[in-house]
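Engineer: I'll drop the sequence and a predicted model, then ask my questions.
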Amino acid sequence: MLLEKGATVDAGDKRGRTTLHRASVTGCEDCVGALLDHDAFVLCRDYKGRTPIHFAAACGHATLVHVYLQAALSTDPLDAVVDYNGYTPMHWAAYNGHEDCLELLLEHNPFAYLEGNPFTPLHCAVINSQDGTAEILIEAMGAKIVNSRDAKGRTPLHAAAFADNVNGLQLLLRHQAEANAADQSGRTPLMMAAENGRTAAAEFLLFHMKADLTVMDINKNTALHLACSKGHEKCALLLLGETQDLGLINATNSMLQMPLHIAARNGLASVVQALLTRGATVLAVDEEGHTPALACAPNKDVADCLALILSTMKPFPPKDAILPFSFNLLKNCGIAAKTAIPNGGSCPYTKDRHSSIAMDGCYTE
């Protein structure tokens, strides 16, 4: 009735969304039919460049997707239907798990995933744990899409690891996904899982895909560094359980920090204990001259104050006079009694050490 009275069919709201956009969300086929009968523009775009086809695909209205695709072919057959972020209706159907919509879109343009945003529909499917649409895409596109890369060099395996999507990881493994593919920052799917505390994904990547624990990113961080840096205790312990190489346990990043420095700073007591048990070096210093013990300080100034106080402490009593807890604490802080080091031994701190406090004379009779 409104259309017959002269209502503007393609009038948009302040976000550029027309009546056809709204009908696409509600799935009202009669409304859509009436609008198209009055020449509504099927490829009209809102303020983000999204067409009614995007909305119908996102909401799972397969009948409307079919109607729109037919109308689009007669309106502008060369329009790629890509929004201003580079996403196609196929991205949205894959992300939301609408298999029937995705199949229609694939029939219409089987290589639409090559257009627009390189974060492909397969990335979208696995990051939202939509394994059905992921499988459809792989069957339609073949192996090429499995190891496709987005603008930051991340593969669908990175996306599945980020989402802790084990089923997606299994699917990608069956189709020869590259376990150790590194993105532009040098991070593999295992490192993505470690940094985000995705323990299930990390476990699958380690045990089923034989992911490489020794890979370092552009800042020389290993997966263990990254897990510790974000306080992901379970993930760090899982990685440690598969780490036998002392060199990897004591690996330093570009700031000369070992995993022990980072775990100590983040208060990961169980990880610190496990690292010490595995032989982590307690006297190693980072670029600020801090041992793992001093790294526990909330900031550099406090760490330097702590080092200064420790350097002026009175001589320690004999080893057998120190309570076991106190001695262990001092030893873990990198300070032990004279009797705890060989004759002629010297403190690892020197006046030449950058940003550290000289502690010569700390050990006296």
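Structural biologist: Okay, I see it.

Engineer: rest of the way, CA atoms for contacts and neighbours
Structural biologist: Fine.

Engineer: what about stretch 171-179, start to end distance?
Structural biologist: Counting by CA to CA, to the nearest Å, you get 13 Å between the two ends of stretch 171-179.

Engineer: what does it contact?
Structural biologist: When contacts are defined by CA atoms under 8 Å, 6 or more residues apart in numbering, stretch 171-179 is touched by residues 131, 135, 143, 146-147, 156-157, 188-189, 205, 209-211.

Engineer: Now do the helices in the stretch 101-250 of the chain.
Structural biologist: Shown for the stretch 101-250 of the chain, the helices assigned by DSSP state H, counting those that start in this stretch span residues 121-127, 131-141, 143-146, 156-162, 166-174, 189-195, 199-207, 223-229, 233-241, 246-249.

Engineer: List the buried residues in the second one.
Structural biologist: Meaning helix 131-141. Using 16 or more other CA atoms under 10 Å as the test for burial, helix 131-141 gives 131, 133-138, 141.

Engineer: Which strands and helices lie in contact with it?
Structural biologist: On a contact count with 3 or more CA pairs under 8 Å, 6 or more residues apart in numbering; DSSP states H and E, helix 131-141 meets helix 99-108, helix 121-127, helix 166-174.

Engineer: try it again with 10 Å
Structural biologist: With contacts defined as 3 or more CA pairs under 10 Å, 6 or more residues apart in numbering; DSSP states H and E, helix 131-141 has these neighbours: helix 89-96, helix 99-108, helix 121-127, helix 143-146, helix 166-174.

Engineer: try this one side by side with the last:
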Amino acid sequence: MALADIDRFMQKTMSEKAGATWLMLAARDRDLRSCLELVENGGDAKATTHYGVTLLHFAALNKRHAVNITSHFVGQGLDLLKKDVDGESPIYYAVRLGLFEAAEKLLALRSTGIKNLLHYFVAEDKLEIVKRVHSWNKKLFEAVDPEGKNALHFAALCADLRMCQWLIEKGLDPKSMSVEKISVLHHAVLNSRHGKELVPFFASLNVDVNGEMEKGETPLHGALFAENLDVARTLLRLGAKLNKSKNNILIFCVMANKLKSAQFVHRRNNSLVKNYVDSKGQTALHVAAACADEKMCAWLVRVGVGAESPESTVLHKVGYNKNHGSKLTPFFVNMGLDLNERDESGKTPIVHALRAGNLAVAETMLGLGADLEIKVGGFNLVHLFLICNNVKAVRYLHRKNKLMVQEILSPQGTNAMHLVATFGDLAMCSWLCKIGFDVRDIASHFQNSVLHFATLNRQFGKLLVPFFVYKGVDVNQRNAISMTPLHFALQKENFEVAEALLKSGADSKVKIERDNLLIFCIRKKLRRSAEFVVEKFAEQIMEASAEGQTALHVAARLADLEFFRFLIREGKKKGVVNNPMLAALMCLPPNSEKAIRNNFFSSLGEMGEKGLTSP
């Protein structure tokens, strides 16, 4: 450490004129208990000196108690990375005194960020400190962080040429890459202070100026993202290609809303924006409408980019633009675009804004003439967003028009609650109840209850069942064709809802024309549902149907041999089929003995023909 540095350090931490409080001095010289006593007596842990030195800076100088004191006050909200007027953090102070182990422990107190002490000072561009840390622990030099970055990657991103040269002299490979194939050049182009000198340096070491990351970005992409145009010019001079990557580099600039970079690229290749059309026929202006601001969009219009595609206009994209959509909407409307034009799927721009939860844009569109009374696929907008389970959009629309939610869908006669039972969650159902809906309402056409509809709800149905039953819905209510919700759940193979129905009191012995649940499943050829029923109610295997036949008889006639074998096997295992072979023989349709032996019993494996003839 130079003499001037030592004098400055002493001035900040030891002199009477430094402005240190008693609490700071206790943090430097005493223990945590002493500090806490001073805090109890009014000491201000957040105070700083004339030099911006904090309590944590002083604690870092405590050879015995630095970690204990620092850990406590970091837990109280003090910032371990806060720097003094010279840009030095508490960790820097610890290293100045040679307290390397304490500095490492202090660095580890941070929940995020760099954990390697050498990497930390490389990123701080403190070469002399880096050399001291390296002398103390050379193992830190070769280490990489969880993303695969080594010290040279941090230097390329944050430090100067001298730091990079020293690291390479000590053995780090300039061609090394991190986990996502990010090279030192990808980092250097983001270095606003030193990137211009680092880029040609690394290029001279044969680092590929057109090297692509896993996602396809080259160093030029990074320079343009940072709007580091001097570095971009340097890269082009060194051989970087505007069209090297599979990703259109000008569209990359548009998506990042980097106008200066987009103009920079356009001046060098105007075909990249004018000729861009994606698989849906959308232009660069569609991309900008969803991501960029008015300045970017106005520039694209000036250079001749179109606002329409075969599937949509740019207004259909504005709703997805959280930051700039409200200003872009009138901009595009003033260009003559129709706010009520439908895209290929029948949706207008306001539908997309509501879908994205962008109520600010929706409100702007409404003020400019957007129509909320439209229907999409036969549904009004409230019903449409009930189906999407988009509570934010539904509540917004309900504030604008309280009649839409009351509309009955024909010809089924379903209402909003039935839609939510099919597609929504518990919160949406609760909200409908609060605004006056009765969960006991029946859909008029097939007389289905909300529980019938809930069997179609794969994501939330099992949570809705107990809610609806608690609200008074009959768990065994039959519809127009005598099916209960449990029948529906088995027919849809929604076993989570079936479980919920049974736990809520559904009758497992329910029958349709004397057919039990198992026979119902067999007749519908629902193998998985039959297995569900047998697992819980094996006795149904031998119960008689309307025709006086058991599930085995029905399966022998309607199901395949493997299904029949399953019933025989499970029946025997659960003790409801005492003589499997006799049961099988009695249940088979009339046929020749030879056909029975060849086509059926051979499929029964160990319960086959030998079992039939055994004593």
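Structural biologist: Arrived safely. Quick caveat, the model's predicted, so the values are computed rather than measured.

Engineer: Next, the TM-score between them, please.
Structural biologist: Overall, the chain-to-chain superposition scores 0.62 on the TM-score scale (TM-score structural alignment, normalised by the length of the first structure); 298 aligned residues with a CA RMSD of 4.7 Å.

Engineer: re the thing from before, distance to residue 305 of the first structure and mean neighbour count added to the helices and strands packed on helix 131-141 of the first structure, as CSV?
Structural biologist: What follows is these, written out as CSV (distance: least, CA to CA, whole Å; neighbours: other CA atoms under 10 Å):
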stretch, distance to residue 305 of the first structure, mean neighbour count
helix 89-96, 52, 26
helix 99-108, 62, 19
helix 121-127, 46, 28
helix 143-146, 53, 17
helix 166-174, 47, 20
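
Engineer: would you list the ones you listed in TSV and tack on distance to residue 71 of the first structure?
Structural biologist: Below are these laid out as TSV (distance: least, CA to CA, whole Å):
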stretch	distance to residue 71 of the first structure
helix 89-96	15
helix 99-108	12
helix 121-127	23
helix 143-146	29
helix 166-174	35
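
Engineer: and residue 366 of the second structure, how many neighbours?
Structural biologist: Using other CA atoms under 10 Å, residue 366 of the second structure has 14 other residues around it.

Engineer: OK, contacts around it?
Structural biologist: Contacts for residue 366 of the second structure (CA atoms under 10 Å, 6 or more residues apart in numbering) come out as 339, 350, 360, 372.

Engineer: And the second one, what's its match in the first structure?
Structural biologist: Alignment note: residue 350 of the second structure maps to residue 53 in the first structure; criterion TM-score structural alignment.

Engineer: Please name the spatially closest residue to residue 186 of the second structure (chain neighbours excluded).
Structural biologist: residue 219 (4.6 Å; CA to CA, 6 or more residues apart in numbering).

Engineer: ok, the one you found - how many residues close by?
Structural biologist: There are 28 residues near residue 219 of the second structure, going by other CA under 10 Å.

Engineer: Tell me how far it lies from residue 552 of the second structure.
Structural biologist: Look at residue 219 of the second structure and residue 552 of the second structure: by CA to CA, they are 70 Å apart.

Engineer: what does residue 558 of the second structure give?
Structural biologist: 10 Å.

Engineer: So for the two, which residue has more residues nearby?
Structural biologist: Counted by other CA under 10 Å, residue 558 of the second structure and residue 552 do not tie: residue 552 has more neighbours, with 29 against 15.

Engineer: doesn't residue 560 make contact with that one?
Structural biologist: No: in this structure, residue 552 of the second structure is not within contact of residue 560 by CA atoms under 10 Å, at 11.5 Å.

Engineer: so residue 85 of the first structure is in which element?
Structural biologist: For residue 85 of the first structure, there is no enclosing helix or strand under DSSP states H and E.

Engineer: Let me see the contact set for residue 38 of the first structure.
Structural biologist: So residue 38 of the first structure contacts 3-4, 8-10, 32 (CA under 10 Å, 6+ apart).

Engineer: which one of these has the most neighbours?
Structural biologist: For the contacts of residue 38 of the first structure, the largest number of neighbours (other CA under 10 Å) sits with residue 32, at 22 neighbours.

Engineer: Aligned counterpart of that residue in the second structure, please.
Structural biologist: Correspondence of residue 32 of the first structure to the second structure, assessed by TM-score structural alignment: residue 329.

Engineer: So its match lies in a helix, does it not?
Structural biologist: Yes: read with DSSP: H, G, I helix; E, B strand; the rest coil, residue 329 of the second structure is one of the residues of a helix.

Engineer: can you name the residues of the first structure that the host helix or strand of residue 70 of the second structure overlays?
Structural biologist: Element membership for residue 70 of the second structure, per DSSP H and E: helix 66-75. Counting by TM-score structural alignment, helix 66-75 of the second structure pairs with no residue of the first structure.

Engineer: Which other helices and strands does that helix contact?
Structural biologist: helix 22-29, helix 32-40, helix 55-59, helix 100-108.

Engineer: residues of it that come out buried?
Structural biologist: By neighbour count with 16+ other CA under 10 Å, helix 66-75 of the second structure contains the buried residues 66-67, 69-71, 73.

Engineer: ok, now stretch 62-73 of the first structure?
Structural biologist: For stretch 62-73 of the first structure, by 16+ other CA under 10 Å, it's 62, 64-69, 71-72.

Engineer: try stretch 506-526 of the second structure
Structural biologist: 506, 508, 510-512, 514-523, 525-526.

Engineer: Now do it: distance from first to last residue.
Structural biologist: 20 Å.

Engineer: Pick out the residue nearest the middle of the first structure.
Structural biologist: Centroid-nearest residue in the first structure, with CA atoms, centre = their mean: residue 192, separated by 4.1 Å.

Engineer: So what does that residue match up with in the second structure?
Structural biologist: In the second structure, residue 192 of the first structure lines up with residue 488, judged by TM-score structural alignment.

Engineer: and the gap between that match and residue 481 of the second structure?
Structural biologist: Going from residue 488 of the second structure to residue 481 of the second structure by CA to CA gives 11 Å.

Engineer: ok, how many other residues are close to residue 340 of the first structure?
Structural biologist: Residues near residue 340 of the first structure, counting by other CA under 10 Å: 13.
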